[in-house]
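Enquirer: Fold the stuff below for me.
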Amino acid sequence: MSKAPSEPLPDLELADVEAAQTAAKHRHHPLVRTLGAMSEIADQTPLAVVCGVVIAGGLAARRDDLVRTGMRMMAAHVLANLVKRRIKNRVRRSRPTEVVEKDRYVFEAGESRNGNDTSFPSGHTAGAVAVARIVAGDLPHLALPATSIAVLIGAVQIPRAKHYPLDVAAGAVLGLAAAWTVDRIVPRPCRP
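Expert: Below is the predicted model of the structure:
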């Protein structure tokens, strides 16, 4: 693996890449593959559908509080996704699969040319954490399952060889920031 012909990786970055390489050894394990497939619920469109289902369910049940929660979930998801996309469009980082399978690694400023150079930050983690944080605040009885699912979605990205640990951490921070912003702009609903 090389970044540039004579340029060693900084210690933190090297540790990040080595951790991802070690975890990637499990990428073909049935449990990792199954959890990875399930984590696709946190991709942009499926997660927007989840938010939309909460809104629709609130409308059908005539529960303004659920409609508001669904709208807050959608706002946090969209905000996290917009910021994530802006970062990905300005930072090129090879996905761990590129390191593991092709011994190719880059982490630099610049426009990503394809999905193999869009590792930073983890969008699945950002969206999952943003939505889970809203759910936890608005529906405290669902805080533990929502948070657990978000943690699992982020964590499985590493052995799947989709992201490095720091990509997942950055995605989590981005998701928390998006939820925090939504909390400041759109207050939590009053519960009946």
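
Enquirer: C-alpha only now, for contacts and for neighbours.
Expert: Fine.

Enquirer: so where does the residue most central in space within the chain fall, helix or strand?
Expert: Residue closest to the average C-alpha location in the chain (Cα atoms, centre = their mean): Thr125, at 1.7 Å. Assigned by DSSP states H and E, Thr125 falls within helix 123-138.

Enquirer: Identify the single longest helix in this protein, thanks.
Expert: helix 64-88 (DSSP state H).

Enquirer: any idea where the strands of this protein begin and end?
Expert: 91-93, 107-109 (DSSP state E).

Enquirer: Packed most tightly, which of the ones you listed would that be?
Expert: Among those, strand 91-93 has the highest mean neighbour count (mean count of other Cα atoms under 10 Å), at a mean of 24.

Enquirer: Before we compare anything, build this one as well:
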Amino acid sequence: MGKAKVAKKAASTEHRLVGDVAALRRIKPVALLGSASEVADQPPMVALSLVTLGSGLVMRRPAVARTGLRMLLAHALATGGKTLLKRSIDRTRPQRALRDGKHHAGAGKGGGDTDFNSFPSGHTAGAVAVAQAVAATQPQLAVSARGGALAVAALQLPRGAHYPSDVLVGAVIGYVADQAAGALIDAAGQTLRRARPAGTTDEVLAEAEAHPS
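Expert: Below is the predicted model:
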């Protein structure tokens, strides 16, 4: 049996197993929580990142600005990664598959119908990327940030938006995106430090700002 057939069989099995969970989307509390998870959609996540970055710059708090920058970059990388996969793989979302009575998973055709781009979970990718960025730069917020991302990921199943594998791959994308963002920001910081004139250290700069001539 070829890899494509194995993957398609695994996807069909997952669809059968997740059917009962996705049916919970009709329950009002689940529907309300599912709507709340839309906070992890792209516009809110980008807005949150920009507000954090802007606040750090306005208040002259480099640590906060760095957090906002890492959030923004991590989210952008996660969005790019999940978009490439969505364009490469077509998969019926659980709620659509339950309604139609059939499930499709296969090579992507680049269509714009969101009912067929279940794989991977973009909400999970974005939420994990931003949460990891916060956790890496503001350790005191790690538990709450990661808890929020976990809640967003878990809600994708009962709301019928994604399958477990969609969520898992989305989480991996988000984690890798943050790691890449952190590495890029660190590399940029090292480059800037090397570009400073000889003898110019952080302490000298701080002293100059405290006692301007």
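
Enquirer: re earlier: state the span of structure 2 onto which the longest helix of structure 1 is aligned.
Expert: Aligning helix 64-88 of structure 1 against structure 2 (TM-score structural alignment) gives residues 62-86.

Enquirer: Flag every buried residue along that stretch.
Expert: By neighbour count on 16 or more other Cα atoms under 10 Å, the buried set for stretch 62-86 of structure 2 is 64-79, 81-83, 85-86.

Enquirer: still on that earlier bit, the longest helix of structure 1 vs structure 2, average offset?
Expert: Following the fit onto structure 2, the mean deviation recorded for helix 64-88 of structure 1 is 0.6 Å by mean Cα distance after the TM-score superposition for structure 1.

Enquirer: packing partners for that helix?
Expert: helix 44-60, helix 123-138, helix 165-185 (3 or more Cα pairs under 8 Å, 6 or more residues apart in numbering; DSSP states H and E).

Enquirer: Tell me what angle the second one forms with helix 64-88.
Expert: Using axes from the mean of the first three to the mean of the last three Cα atoms, to 10 degrees, one finds that helix 123-138 of structure 1 and helix 64-88 are set 150 degrees apart in direction.

Enquirer: So which of the helices and strands packed on helix 64-88 of structure 1 is nearest Arg92 of structure 1?
Expert: Ranking those by proximity to Arg92 of structure 1 (Cα to Cα) places helix 165-185 first, at 12.0 Å.

Enquirer: What residues in structure 2 pair up with that closest one?
Expert: The alignment of helix 165-185 of structure 1 onto structure 2 (TM-score structural alignment) covers residues 164-184.

Enquirer: Tell me who's in contact with the residue nearest to Ile89 of structure 2 when sequence neighbours are not counted.
Expert: In space, and not counting its chain neighbours, Ile89 of structure 2 is closest to Gly108: 3.9 Å by Cα to Cα, 6 or more residues apart in numbering. Residues near Gly108 of structure 2 by Cα atoms under 8 Å, 6 or more residues apart in numbering: 86-90.

Enquirer: can you rerun that using 7 Å?
Expert: Shown in contact with Gly108 of structure 2 (Cα atoms under 7 Å, 6 or more residues apart in numbering): 87-90.
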